[in-house]
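Chemist: generate coordinates for the sequence data below:
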Amino acid sequence: MNIIVVGNGKIGELLVQQLSKEGHDVVVVDSNAARIRSLEEKLDVSTVVGNGASIEILREAGAENCDILIAVSNSDEVNLLTALVAKKLGCEYTVARVRSPEYDREMNLLKTSFGINLSVNPEKTCAKEIFRLLQFPSFLTRNSFAGGRAEMVELIVPEEGKLTDRTLMDLAPLLDKKALICTIERGGEVLVPSGSTELRAGDKLAVAAATADLPFLLRRFGIPTLDVKQVMIVGGSATARYLATDLINAGLAVTIVESDREKCKALEDLLPKASIIHGDGSLQHLLAEEGIANMDAVVPLTGIDEENILISLYAHSVGTKKTITKVNRTEYLNLFGQEHLGAVVSPKSLTANEITRYTRAASQSREGSVETLHTIGGGAIEALGFTVPEEASFVNKPIMELPLKPSTLIASIVRNQKVIIPGGQDCLMRGDSIMVIASADRMISNFADIFRERGGEA
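Modeler: Below you'll find the predicted structure:
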């Protein structure tokens, strides 16, 4: 596909890397010449220096013959105008990052007026992810499939418990066909386990289950649950505002620490039920004075990754049971044990996954295109959601007989609103919503791609 990416910031660069890796013809537009030169040295992509909202610049980038334009500059207004101009020039699909809460409230009208096929709001997406994690604090990630009926969650095997030093075969009665351990991350490597694989303390597991069975899962695994009632947010960003609103609406007590006095005043007006503290959240004595040790959860949301990591490490050291750390430079995570950082969210990665999923679906004209895309295992593994199309082959056959590609796993099936954790004898049916686990380098776009035969033909 011919794809134009306008804006080569954090999200733009990650998208360009992914789209280029998937074999698309990518043109990058950015007004910062130095940033463009740096990108040219790393990747084999075309570049144009200039304002992405300019008709002349977009024509130079090839918008008239473009399949998808993705506008992810730092300006909402530039992204909206870029999408509009690209659509007028003949671009088939447009994606725009729109971050402002004011624009977000009017997005349905804006999408119609500006011809936007997909809008993404990294801050809102990040806040929703954090809110979901606080509902089940024992999980490191929660990824939804089939309209929220099935989930892929990640958790750490504790030092002692029902999971530690046991093989998956031994755990079968414990799982009771209600969950499937799909991958194990250990020592920086991601394993697709077999029945003889033994779990070790510190392993990170990716587990598929019905959303309704998540409490059951924790009880069966012997993992203690935490009832979150008090949350401290450090940093008064847009993400913090979205998150605080959701938490307050859910009946939780929220404290926000923000160093900018004007932001504090704005937060007091927007969130009258929250406790707003004016001060530097990177100072340990301030956090101690504000009761960080008594909080059920601490969520650092400053704009500096290093600061967020240090705040989470401090919160862990004083006994805070749950921390959720926002970072964009995920290479930092290898320097610290995740048992100290807790859950980690990356607005950049969440947004890139959403846009990548859309581009794969847009590249497929037939049924069975990817509907949901999440990455696990540090990005090495993809969890994808599909609906089995009406013309699909390989239905009504036991999964154990299907010619699936190597290291490809069907993790869940949703049929008639019921979640099935499949065994080898279960079959796929037309109309099923399925979750598939596969290596990220396969770049699966369609249901048919999970089979060895080209196009999924028998």
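Chemist: please count neighbours and contacts with C-alpha atoms only from this point.
Modeler: Noted.
Chemist: helix or strand for the residue located most distally from the centre of the chain, which one?
Modeler: For the chain, the residue at maximal distance from the C-alpha centroid (C-alpha atoms, centre = their mean) is Glu56, at 34.9 Å. Per DSSP states H and E: Glu56 is located in helix 55-61.
Chemist: contact partners of that helix?
Modeler: Helix 55-61 is contacted by residues Ile4, Val27, Val28, Val29, Thr47, Val48, Gly50, Asn51, Gly52, Val85, Ala86, Leu89 when judged by C-alpha atoms under 8 Å, 6 or more residues apart in numbering.
Chemist: so Asn2 touches Ile70, yeah?
Modeler: No - judged on C-alpha atoms under 8 Å, Asn2 makes no contact with Ile70 at a distance of 11.2 Å.
Chemist: with neighbour numbers in mind, choose between these two.
Modeler: When neighbours are counted by other C-alpha atoms under 10 Å, Asn2 and Ile70 differ, and Ile70 comes out ahead with 27 against 16.
Chemist: please identify the helix or strand for that one.
Modeler: Ile70 belongs to strand 68-71 when assigned by DSSP H and E.
Chemist: here is the second sequence; please produce its structure so I can put it next to the first one:
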Amino acid sequence: MYVVIVGAGEVGSAIADSLAGSHDVAVVDIDGDRVEELMYDIDVLGVTGDGAELETLREAGIADADILIASTNDDETNLVTCGTALTISDAFTISRVKEAKFLRTWERSAGAFGVNHMVATNLLTAETVTRVVGLPAAQDVETFSDGVVQMAEFEIRTGSPVADQTVATADRYESLTFAAILRGDGDAEEVVIPRGDTTIRAGDEVVVIGSPESVRSFAADIAPEVNGVKNVVVVGGSDVGYHTARLLQDRGLKPRLVEQDPVRARELAEELDGTTVLESDATDREFLERERIGDVDVVVAALDNDEKNLLACLLAKRLGADRAVAVVDTGEYVPLFEAVGVDVAVNPREATAEEITRFTRERQAENVAIIESDRAEVLEIEVGDDSVLAGRPIREAVADLPDGVVVGAITRDGELVIPRGDTVVEVGDHVVVFVGRESLDAATAAL
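Modeler: Below you'll find the model as predicted:
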């Protein structure tokens, strides 16, 4: 597959890095130095120029492209790029936009703006935050098979009840599979496929797959101090803050939203009928004490400034808030935020890159979740006649799968089937599997 990516910023570069190993990729950007740097780091074709211009797209080979991804920092440029591409190409167009207003227009008319698929960064970020808030001990949460199966990633803290236990001892859940353990930091991080005698260590990040009930039970056991979330405060009436509050109230919660600007606060109060909007500075200690921030289950910082988000989170935690989730616009800051006390840092650009990458891969799978910036994936695949799993017990079939593949769950006619060694997989089953990055192409072909 040939993919043309317009925009070599954080989002475009992450998508290119993810796709270049298995597809032919061209990257277009007006910054020649950035293009040259990307060509040096990744095996891609680089083109310097304005991706919204016809001649630049011609130079990138748009006529032969299967997919065009417009991922610059400007919404209008991305929309024009997609429309321009369609004048000389049959490529499937994907546009990144920040504002949900473009998404609402696009949803009303298929193919509006010349876009086949649209990803709204602010809304996507709010959805990511909301999933994490819904399972407060988790670092990441995704659902599969229409909500029958859930995947979650948890950090095992020092003192956690499962720290220093073997997987066999920790595995006391009827419908849960320990799919992987992520151990170490940064480039030194390794993906460990757990066996019964594998010891779970403090500092590990554990990926589990199973029924939502079992995942919640596991979350309660590893972090017993984190109970069901009822009291949520959203700091900042940005577009992300607005969508976060709206999604939380849609789930039956009654969040509070703190916004300093009186005009914006009034607008939010009119639009969010299930949210209490407070006009104040969320870094004002006296205000936070009056609002009993120490009793809050989760504080979400969604201001338009990373440093203010960090300050708001740390102040809320210092006053007693159980957990803090911060929206962090600068990707390099994510590990810093989490190192100094923020429980989960959500980077909109990373979430967008993963969502676009996920969509390109869903052309081969029913659903995809990307783990730890593409170190691994969780795939949902419908089993066909030619799958190595079809009509075979899992214990026998795994011998024909590459290393680093774990069958996490099976759904059959909408019902969860717990995967065991003697479970026979049937044609038409939906199988949720964990796959390490090195095994992805081989595993997808076999499955």
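Chemist: TM between them?
Modeler: Remark: TM-score between the superposed chains equals 0.88 [TM-score structural alignment, normalised by the length of the second structure]; 441 aligned residues with a C-alpha RMSD of 2.9 Å.
Chemist: that older thread, list the contacts of the strand holding Ile70 of the first structure.
Modeler: 1-7, 63, 79-80, 82-83, 86, 91-97, 359.
Chemist: and stretch 12-20 of the first structure, by the same measure?
Modeler: With C-alpha under 8 Å, 6+ apart as the test, stretch 12-20 of the first structure has contacts from 5-6, 26, 28, 39, 43-45, 72-73, 348-349, 352, 355-356.
Chemist: mind listing which of these are in helices?
Modeler: If you go by DSSP state H, the contacts of stretch 12-20 of the first structure have Leu39, Lys348, Ser349, Ala352, Ile355, Thr356 in helices.
Chemist: what's near enough to touch the spatially most central residue of the first structure?
Modeler: Centroid-nearest residue in the first structure, with C-alpha atoms, centre = their mean: Leu350, separated by 3.4 Å. Contact analysis of Leu350 of the first structure by C-alpha under 8 Å, 6+ apart lists Pro122, Thr125, Cys126.
Chemist: now, those residues that are in helices?
Modeler: Those of those lying in helices (DSSP H): Pro122, Thr125, Cys126.
Chemist: circling back to that earlier point, can you tell me which of the contacts of stretch 12-20 of the first structure are buried?
Modeler: Buried members of the contacts of stretch 12-20 of the first structure, counted by 16 or more other C-alpha atoms under 10 Å: 5-6, 26, 28, 39, 45, 72-73, 348-349, 352, 355-356.
Chemist: ok, Ala345 of the second structure - how many residues close by?
Modeler: Ala345 of the second structure: 24 surrounding residues under other C-alpha under 10 Å.
Chemist: hang on, it packs against Leu336?
Modeler: No - the pair Ala345 of the second structure and Leu336 does not pass the contact test of C-alpha under 8 Å, sitting 9.3 Å apart.
Chemist: which parts of the stretch 51-200 of the second structure are strands?
Modeler: 67-70, 92-97, 117-120, 138-144, 149-155, 176-183, 190-192 (DSSP state E, counting those that start in this stretch).
Chemist: try the stretch 201-350 of the first structure
Modeler: Ranges of strands within the stretch 201-350 of the first structure are 204-210, 230-234, 253-258, 275-278, 297-300, 322-326, 343-345, based on DSSP E, counting those that start in this stretch.
Chemist: of the ones you listed, which approaches Ile410 of the first structure most closely?
Modeler: strand 204-210 (10.0 Å; C-alpha to C-alpha).
Chemist: just the closest of the contacts of stretch 12-20 of the first structure to Thr141 of the first structure, please.
Modeler: Closest to Thr141 of the first structure, out of all of those and judged by C-alpha to C-alpha, is Ser349, at 12.8 Å.
Chemist: spit out the contact partners of that closest one.
Modeler: Here Ser349 of the first structure is in contact with Ile11, Leu14, Asn328 (C-alpha under 8 Å, 6+ apart).
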